[in-house]
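> pasting a predicted model and its sequence here:
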Amino acid sequence: MAKNITALALASLLTLPLIGCVTTFKSQIANPESFTIDSETYQATGKSQRIKSIVLHYTVSDNERSIQLLTKGKVSSHYLIMDNDDDKIYSLVPENQRAWHAGDGSFAGRTILNDTSIGIEIVNIGIQPQYLSALKDDELDYHPYEHYALFDELQIKKVAQLVQDIAKRYDISPKNIIGHSDLAPSRKIDPGAKFPWQRLYKEYGIGAWYDEGDKRYFTKEVEFTTPTILEIKQAFRDYGYQINDSDEWDKASRDVIYAFQLHFRPQQPTGKMDIETYAILKALNKKYAGRDDFY
């Protein structure tokens, strides 16, 4: 009998800690609404800003129609800069949301740029009306500088302030402040030849631009060498442009040349590869090598 009592007592003692543990655990999670998110104790180092680029556009329209298109249609942008004589920059889509401004394209190894970019639309008609049919009439491949419409001075100042602020907040690489034509050269030509990329770089520190000394050096170098088409196309890819690997200057390849010239040699955008264009490309690659964050 004593042996049975001892065994029963021991069994009872062994069950007590288990009952206690279950009771304590239940009391800690009894109310799911009490859970909290701890964002202070641990932090990952493998991260970066989601916004990687700023894409500049023109609207090919006036103020009223631009508002309608960008607020009621299937396209949108984060910001709209109209040509009114006022101090307003219009925010149409919050920066933490996705605007539908970029469409199909690629730059600096990134596709679906709507996901990782801020879009800025500037009211401007683009090609002046008298030149809209010029490509057919004159059998031109691409619009020259004089066909494009000027931007208002106030618009440029607004662009400068806005882009400076966004680039600083998101630590955006100068190379990744681009035009719509840079990411979609076979579809788009905006913001066009008269968008003042060089002025924005020199006066406001916005975007990328080549050093004149490097351009002169590479101009002389190219005169004594004969780069192949594939080597030139690789240089375009090194900078960020998406271009095919065919061994010819087909229409798609010339579209890339034209987009590059609109940005970096806007007064002579021909769509044809020449020594000056290649020297500018080489100078840019020298200056901005390794400046992109692909993660």
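Perfect, I can see it now.
> every contact and neighbour count from this point should use C-alpha atoms.
Will do.
> can you show me the strands along the stretch 151-295 of the chain?
Taking DSSP state E, counting those that start in this stretch as the criterion, the stretch 151-295 of the chain contains strands spanning 177-179.
> which residue ranges of it form helices?
Here the stretch 151-295 of the chain has its helices, by DSSP state H, counting those that start in this stretch, at 153-170, 180-183, 197-204, 212-223, 229-239, 251-264, 275-288.
> ok, residues contacting the second one?
Okay, so that is helix 180-183. Helix 180-183 is contacted by residues 55-57, 102, 105-107, 187-192, 241-242, 256, 259-260, 263 when judged by Cα atoms under 8 Å, 6 or more residues apart in numbering.
> any of these buried? List them.
By neighbour count, with 16 or more other Cα atoms under 10 Å, the contacts of helix 180-183 hold 55-57, 102, 105-107, 188-192, 241-242, 256, 259-260, 263 as buried.
> ok, L70 - contacts?
S76, S77, L92.
> most neighbours out of these, which is it?
Highest neighbour count within those, by other Cα atoms under 10 Å: S77, with 26 neighbours.
> here's the one I want to compare it with:
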Amino acid sequence: MFPCAFFFIRPFVRRTATSPSGPRPGAARADSRPSPPPWRAALSACLLLALGACASYDPSKLDIDRSIQAKSQNSRVEMVVLHYTSSGNEAALKTLSQLNVSSHYLVTNAPRPHVYQLVDESRRAWHAGVSAWYERSDVNSASIGIEIVNDGRRRDGTWAPYPAVQIKVVAALLKDIIRRHQIKPRNIVGHSDVAPQRKIDPGPLFPWRELARQGIGRWYDEDLARRYALQFQQQGLPDAAWIQGALRRAGYDTPSSGVLDEATRNVIAAFQMHYRPSDYGGEPDAQTLGILKALP
């Protein structure tokens, strides 16, 4: 408890001047007391108020003033990571709400897709796992995760399509999140973009190009990419070190080995799945590198 200062004021009393023979002629009687001056009453009132405030103060009951907000601030959300569930609506909802994994949103594949918010945007969901983007390793702390109900890659090697109505719902959700958090286009990514060594969702059928035409996410200048691809065809492909550096500049967590190893090919495959989904075998061909060079 905070200490309070107590003040004691000695009463102001004018006493009668006396002499051995008694009071001087004309002097006031010893028991006469004049009215207290006005300042004394005001001071007493202030002291009573101060003592009352000290007595009622409880530091365990916070009284936080939020009337003034700092100008220098922004959202903790810098990214959106898109996933597919590899399961149906009920199984996905149970997994994301009851097990050791979560996402901020789940979009079902019902005829009228339902959007569940499972984690508040101010809190950290567990959706990205071990991942990185533009050298930021703790993606969960800076991102919103959206799970989309989709079977993903089937046992026969084919991919489950995304219904048009589901994509419309996803697009509306993304536009709202992007507007509220001012997220940059390059930071609208798939799980495979931030974890290319272990993830392939949302897969090659996710319509990145269609969303980019609506102002959602990053895309490349297609005419410029074709010109760059022609140059690579005529002049030859750059070495592995150039490719690795270009992928890192595009945000991907890429080895710096200078060798076209398996890990680098996994990153190339993730890049292709996002920007050239017709062929995502991880081979650094002229078309892929033309797109990479044309990427803003």
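Perfect, I can see it now. Owing to the predicted nature of the structure, the values given are computational and were not obtained by experimental measurement.
> sorry, back to before: nearest to A30 of the first structure, of the contacts of L70 of the first structure?
Comparing those against A30 of the first structure with Cα to Cα places L92 closest, at 44.3 Å.
> how about the closest one, what's its match in the second structure?
Counting by TM-score structural alignment, L92 of the first structure lines up with L118 in the second structure.
> so that match makes contact with S103?
Yes - with contact defined as Cα atoms under 8 Å, L118 of the second structure and S103 form a contacting pair (6.5 Å).
> on that earlier part again, now the match of L92 of the first structure, nearest residue through space, not along the chain?
H104 (5.2 Å; Cα to Cα, 6 or more residues apart in numbering).
> so who does that neighbour touch?
Going by Cα under 8 Å, 6+ apart, H104 of the second structure touches Q117, L118, V119, D120, E121, A125, I144, G145, I146.
> that one and E147 of the second structure, how far apart?
Separation of H104 of the second structure from E147 of the second structure (Cα to Cα, to the nearest Å): 8 Å.
> gap between stretch 141-148 of the second structure and the chain center?
9 Å (Cα atoms, centre = their mean, to the nearest Å).
> residues in contact with Y58 of the first structure?
Y58 of the first structure neighbours (Cα under 8 Å, 6+ apart): E121, I122, V123, N124, I125, G126, D190, P191, G192.
> map the third one onto the second structure.
With TM-score structural alignment as the criterion, the equivalent of V123 of the first structure in the second structure is V149.
> check the last one too.
Under the alignment defined by TM-score structural alignment, G192 of the first structure corresponds to G203 in the second structure.
> does T288 of the second structure really touch R276, like I thought?
Yes - using Cα under 8 Å as the test, T288 of the second structure is close enough to R276 to be in contact (7.1 Å).
> and those two? Which one has more around it.
T288 (24 against 17).
> gap between the more buried one and P207 of the second structure?
T288 of the second structure is 18 Å from P207 of the second structure, by Cα to Cα.
> so in the first structure, which helix runs the longest?
Ranked by number of residues, the top helix in the first structure under DSSP state H is helix 2-28.
> need the next SSE after that one, C-terminal direction.
Using DSSP states H and E, the helix or strand that follows helix 2-28 of the first structure in sequence is strand 53-58.
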